[in-house]
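Student: Next input, structure requested:
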Amino acid sequence: MHFNISKFILCLWVGFAYALSSRQEQADQNTAVEVITRDVAIIGGGSTGTFAAIKLRDENRTVSIIEHKGRLGGQTETYTDPVTGTPIDYGVAFFHDLDIVHEYFNRFGVPLTYIPLSASTGGTTEYFDFTTGVQTNYSRSDSAAALEAYAAQLAKYPYLEEGFDLPDDVSEDLLLPFGEFASKYGIGDIVFSIFQVEQGYGDFLQLPTIYAMKLYGLSLVQELQAGNGVLGTLRGNNSEIYGLAEAELGSDVHLHSTVLNASRNVSSPTGHSTEILIQTPTGQKLIQAKKLLITIPPTLANLEPFDIDANERALFSQFHYDYFWTGLLNQTGIPVNVSVSNVDPSRQFWLPAMPAVYAFSVTHVPGLIDWKYSAPTNLSVDSVKRETIAALDRIRDGGQLNFTTSPDVEPSFVAFADHSPYAMRVDPEAIKTGFYQMLYDLQGYNNVFWTGAAWHTHDSGLLWRFTDKIVNQLLETL
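Tutor: This is a model prediction of the structure:
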């Protein structure tokens, strides 16, 4: 993804040959490169990239998706237990009860059902301090009064449900650290519940309130107040829709592929003004497209092949983010139907400091445990696994939970996923001085449109609604 190419030349020669750089010209000058012509090239085949591709196809437009993973779906992760055949979602857990969610799943014939927000599979939750392994007396209250008070605050900012189209004068309340905001408005009883939904957001007490409100927003609170729960797939497999989308898109999906270089202002009589050179498992391909839709996290490293200009660099360099991992463990010894959640009695609202494991949670398969880990800096896979097991060992050593396996039984990681970079955000001062207005002004600039969590929030339904609008803007320019 980060391989630099100083220049490239397109030549007509019994097809097309491509010279990648002066240093590689001799090696590659006789290598034929497949040229693909499309209306739109989409970078990233996660939630928004897949949705956009399907919408564009439905509008009779041609697309190509470039995805570095071996599947579509991004942070939607599903493990199928080989013994029972039961699917377990350990990434995206639920969806908002929005019209666009129903329409999207109906299009693929994937039935939905209402589930509790916690996606609970039954059992009980015990609360431990994972730094000491000691059980605590914490008890969740989740009072209706606190939820009502929070809803009243959310109602002041309905535009947060649609993205970051903020007023010129951003409310100071939205810029407060969420811990201060919660104390100011007396919503402490639901802070832990919000924290559990917004895993991966680092030091949650210091998180600017605007980001907390966007993920745990008004539509979600209204769904909770209505008592219906949120939406999940009836067959318990959130990845099903992405498998169906991949089958429909066929050869227009380029998996295990990376962008080597891109030009966004190519002179073309047909309007195919963007050219993207990609590396695929079967060789290099050149995609000529009229427009480019970038859905990946807009880090400077990710955008290196796209030759971003000084204005874009100045904006994207302001983002900071956390690192987030998820997976499934076997042979933990945690009693059946018992989840263990991390709390810290010494901190406000009992929220544990990061880096840490959020919880060890039961799944639909007895013995398989879901875990989540977050850190402010990047860690190796081995480090994340080691710290996750260390937290489990401290609970065992504390002697207050009756483990069902002996200490010499090593837990095994049957699934592991890295969702970093996660929760991209900027400082309150940047928000106050118009960062998101300037960011949104990039839509369509240099033939590129943008979507993804950094442009809204980590919520599939809200992102599909946002992406639907962005794709409509893109269509107007074709």
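Student: going forward, measure contacts between C-alpha atoms and count neighbours the same way
Tutor: OK.
Student: in stretch 309-320, what counts as buried?
Tutor: Of all the residues in stretch 309-320, those buried under the rule 16 or more other CA atoms under 10 Å are 312-313, 315-316, 319.
Student: Ends of that stretch, what's the gap?
Tutor: 19 Å (CA to CA, to the nearest Å).
Student: Just checking the distance from that stretch to the centre of its chain.
Tutor: 20 Å (CA atoms, centre = their mean, to the nearest Å).
Student: swap in stretch 87-102?
Tutor: Chain-centre distance of stretch 87-102: 13 Å, with CA atoms, centre = their mean.
Student: List the buried residues for that stretch?
Tutor: Within stretch 87-102, the residues scored as buried using 16+ other CA under 10 Å are 87-97, 101-102.
Student: can you tell me which of those residues are in strands?
Tutor: Among these, the members found in strands (DSSP state E) are 87-89.
Student: will you turn the buried residues of stretch 309-320 into CSV that also has secondary structure and distance to Phe128?
Tutor: Listed next are these as CSV, based on DSSP: H, G, I helix; E, B strand; the rest coil; distance: CA to CA, whole Å:
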residue, secondary structure, distance to Phe128
Glu312, helix, 45
Arg313, helix, 43
Leu315, helix, 41
Phe316, helix, 39
Phe319, coil, 33
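Student: now the residues you listed in CSV, with distance to Phe416?
Tutor: Below are those laid out as CSV (distance: CA to CA, whole Å):
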residue, distance to Phe416
Glu312, 33
Arg313, 32
Leu315, 32
Phe316, 29
Phe319, 26
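Student: how about those residues, which pair is most distant?
Tutor: Pairwise distances across those peak at 11.8 Å for Glu312 and Phe319 (criterion: CA to CA).
Student: residue contacts, the residue lying closest to Pro116 once chain neighbours are set aside?
Tutor: Nearest non-adjacent residue to Pro116, counting by CA to CA, 6 or more residues apart in numbering: Gly229, 4.7 Å away. Residues counted as contacts of Gly229 (CA atoms under 8 Å, 6 or more residues apart in numbering) are 114-117, 223.
Student: Before we compare anything, build this one as well:
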Amino acid sequence: MGLTRKQVLTMMGAAAAAPLAAGAGKPRVIRRDVCVLGGGSAGTYAAVRLGDLGRGVVVVEARDRLGGHTETFHDPATGGTIDIGVVVLEDEPVVRDHFGRFGVDLVRLAGGEGGTTAYVDFRTGRPVDYTPPAPVALPSYYQQILPYGPIDTVVDLPDPVPAELVAPFARFVAERDLGSIVPLAFAYGQGIGDLLGLPALYALNLFGQGVVGKLLGGGYVTSAARDNSLLYERAAEHLGDDVLLNTRAVRVERTRSGVRVLGSSPDGPVLIEAGKLLVTVPPLVRNLAAVDLDATERSIFGTFTAGGYYTGVVRLSGLPAGVGLDNAAAETPFHLPPLPGLYMVAPSAVPGLYNVKYGSPSPLPDAVVRREIRAGIERVAAAGTYPVRFEGFATYAGHVPFELRVGPRDIAGGFYRRLNALQGRNRTYWSGAAWHSHNSARIWLGLERLLPAIAA
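Tutor: Predicted structure coming up:
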């Protein structure tokens, strides 16, 4: 599948051709069984496991590290660590096995961690007289979602799609007397956006069998070092030269005989020739500009819309030790805060540093989110609720796009049947949150179902 110099220049396009033309010789060529686009939770896990299955793999990752949404802040002053992306994981064998193979110790999370929570309306800064209800309906909710199958692992829906999954989650809750679980589902499902207004499918996907089963019995784990990024640092060491960091796919061509991926790396252009392609980046058309999408793929991926989820660490003074602030509203169903807005400001293990989370039903510019996080905190002081002082961001990350979704008509019309039918088409397989759930354990379990076909 070798390309001539002329073909490479054509693939790169006029804008990228000049740097190559000035260099010596052809781009570096890498030949593997599988090329993985994206080195987040899905891409890293798949690369490691495909290696276990005897397949040669190369991972193309645009950032300077593996891990995707798994991000950890290292405080230079104290040496303390704060996970700001993936904080906890379900205590599943697949999780323990994956962490264990890289020597990353896990600890079980005990109930009651996190100090004291005060409820405020960040729109005004004023306190809200609110106590979340005990989620007494959680066992009933779990039993009622079991018949739909593990749609938190693979969104595999029957035909026709049950009407209750297409209707708003608010109706699903009301008709089944499940109201007591809503605040818990909202708190867990940060980033989902309008939880009650979205089709119930998305609530059952994010707050699904795996999550609820572990809440009822089984529990959650995190790294003993409170640094979940260790997993990806050690996976990168394990994969070695099979990881291309700071590398962007410029052009992807898929033929009957194989896949060609031309990338731009810090060491110059690289050409990957592979038998199959695994794409783990969010499947929006704009994210896949380098890929030679056919009309079917373009139509399906063009249907998705996305939300935004933002996380960071801020420096604050003036809050009592151990007190965190959760957003609540006095006039809304279940006291859920309107979005866009803060979810919470929570104390970390490092004094003076607080974890912040912000959500929006649609993506927002980072500058807007940072401004609104600060403004929300400063309203608390202006209202006289707490004399909190905002002293700056220690770190910040925008997780956009987040929680890809489609409308009720598309769900009812078989969108996810068509989405899943893309697996293997054009020598390409797909994984990530849009195919499974925003949940590392669910992504890894979903991949285990897919890996035999990729490795075949």
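Student: related to what we said a few turns ago, and in the second structure, which of the contacts of Gly229 of the first structure remain?
Tutor: With both residues aligned by TM-score structural alignment, their matches' CA atoms under 8 Å as the criterion, the subset of these whose aligned partners also touch in the second structure is 114-115, 223.
Student: The second structure: which residue goes with Val336 of the first structure?
Tutor: Superposed on the second structure with TM-score structural alignment, Val336 of the first structure falls opposite Ala321.
Student: SS state for that match?
Tutor: Here Ala321 of the second structure is recorded as coil under DSSP: H, G, I helix; E, B strand; the rest coil.
Student: how near is it to Ala118 of the second structure?
Tutor: 12 Å.
Student: Give me the more crowded residue out of those two.
Tutor: The residue with more neighbours, out of Ala321 of the second structure and Ala118, is Ala118; 17 against 12, by other CA atoms under 10 Å.
Student: Residue in the first structure paired with that one?
Tutor: So, by TM-score structural alignment, Ala118 of the second structure is matched to Glu126.
Student: residues near the residue found closest to that match once you drop the neighbours it is linked to in the chain, how many?
Tutor: Among residues not flanking Glu126 of the first structure along the chain, Val340 sits closest, at 4.9 Å (CA to CA, 6+ apart). Applying other CA under 10 Å, we find 25 residues neighbouring Val340 of the first structure.
Student: what do you get for Ala212 of the first structure?
Tutor: By other CA under 10 Å, the residues close to Ala212 of the first structure number 21.
Student: how close does the host helix or strand of it sit to the second structure?
Tutor: Per DSSP states H and E: Ala212 of the first structure is located in helix 209-215. Mean deviation of helix 209-215 of the first structure relative to the second structure after superposition (mean CA distance after the TM-score superposition for the first structure): 1.2 Å.
Student: Stretch 467-474 of the first structure too?
Tutor: Averaged out, stretch 467-474 of the first structure is 1.4 Å away (mean CA distance after the TM-score superposition for the first structure).
Student: quick one: that stretch aligns where in the second structure?
Tutor: Taking TM-score structural alignment, stretch 467-474 of the first structure hits residues 447-454 over in the second structure.
Student: Show me which positions of the matching stretch end up buried.
Tutor: Neighbour-count burial for stretch 447-454 of the second structure flags 447, 450, 454 (criterion: 16+ other CA under 10 Å).
Student: any chance you could map the strands in the stretch 101-250 of the second structure?
Tutor: 106-108, 116-121, 126-127, 220-223, 243-244, 248-254 (DSSP state E, counting those that start in this stretch).
Student: Save the ones you listed as CSV, and put in distance to Pro76 of the second structure too.
Tutor: As requested, the strands of the stretch 101-250 of the second structure are exported to CSV (distance: least, CA to CA, whole Å):
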stretch, distance to Pro76 of the second structure
strand 106-108, 24
strand 116-121, 27
strand 126-127, 34
strand 220-223, 20
strand 243-244, 28
strand 248-254, 30
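Student: just so I know, which of those strands lies nearest Pro160 of the second structure?
Tutor: With CA to CA as the criterion, Pro160 of the second structure lies closest to strand 248-254 of the strands of the stretch 101-250 of the second structure, at 32.9 Å.
Student: contacting residues for Arg256 of the second structure?
Tutor: 426-427.
Student: Let me see the contact set for the counterpart of Leu66 of the second structure in the first structure.
Tutor: Using TM-score structural alignment as the criterion, Leu66 of the second structure maps onto Leu72 of the first structure. With contacts defined as CA under 8 Å, 6+ apart, Leu72 of the first structure is in contact with 45-47, 50, 242-243, 246.
Student: Give me the neighbour count for the corresponding residue of the first structure for His98 of the second structure.
Tutor: Aligned counterpart of His98 of the second structure in the first structure: Tyr104 (TM-score structural alignment). Counted with other CA under 10 Å, residues neighbouring Tyr104 of the first structure total 17.
Student: cool, and the one 3 residues further on?
Tutor: Residues contacting Arg107 of the first structure under the criterion other CA under 10 Å number 11.
Student: quick one: it and Lys385 of the first structure, what's the gap?
Tutor: 39 Å.
Student: And Lys214 of the first structure, by the same measure?
Tutor: Lys214 of the first structure is 30 Å from Lys385 of the first structure, by CA to CA.
Student: I am finished for the moment; much appreciated.
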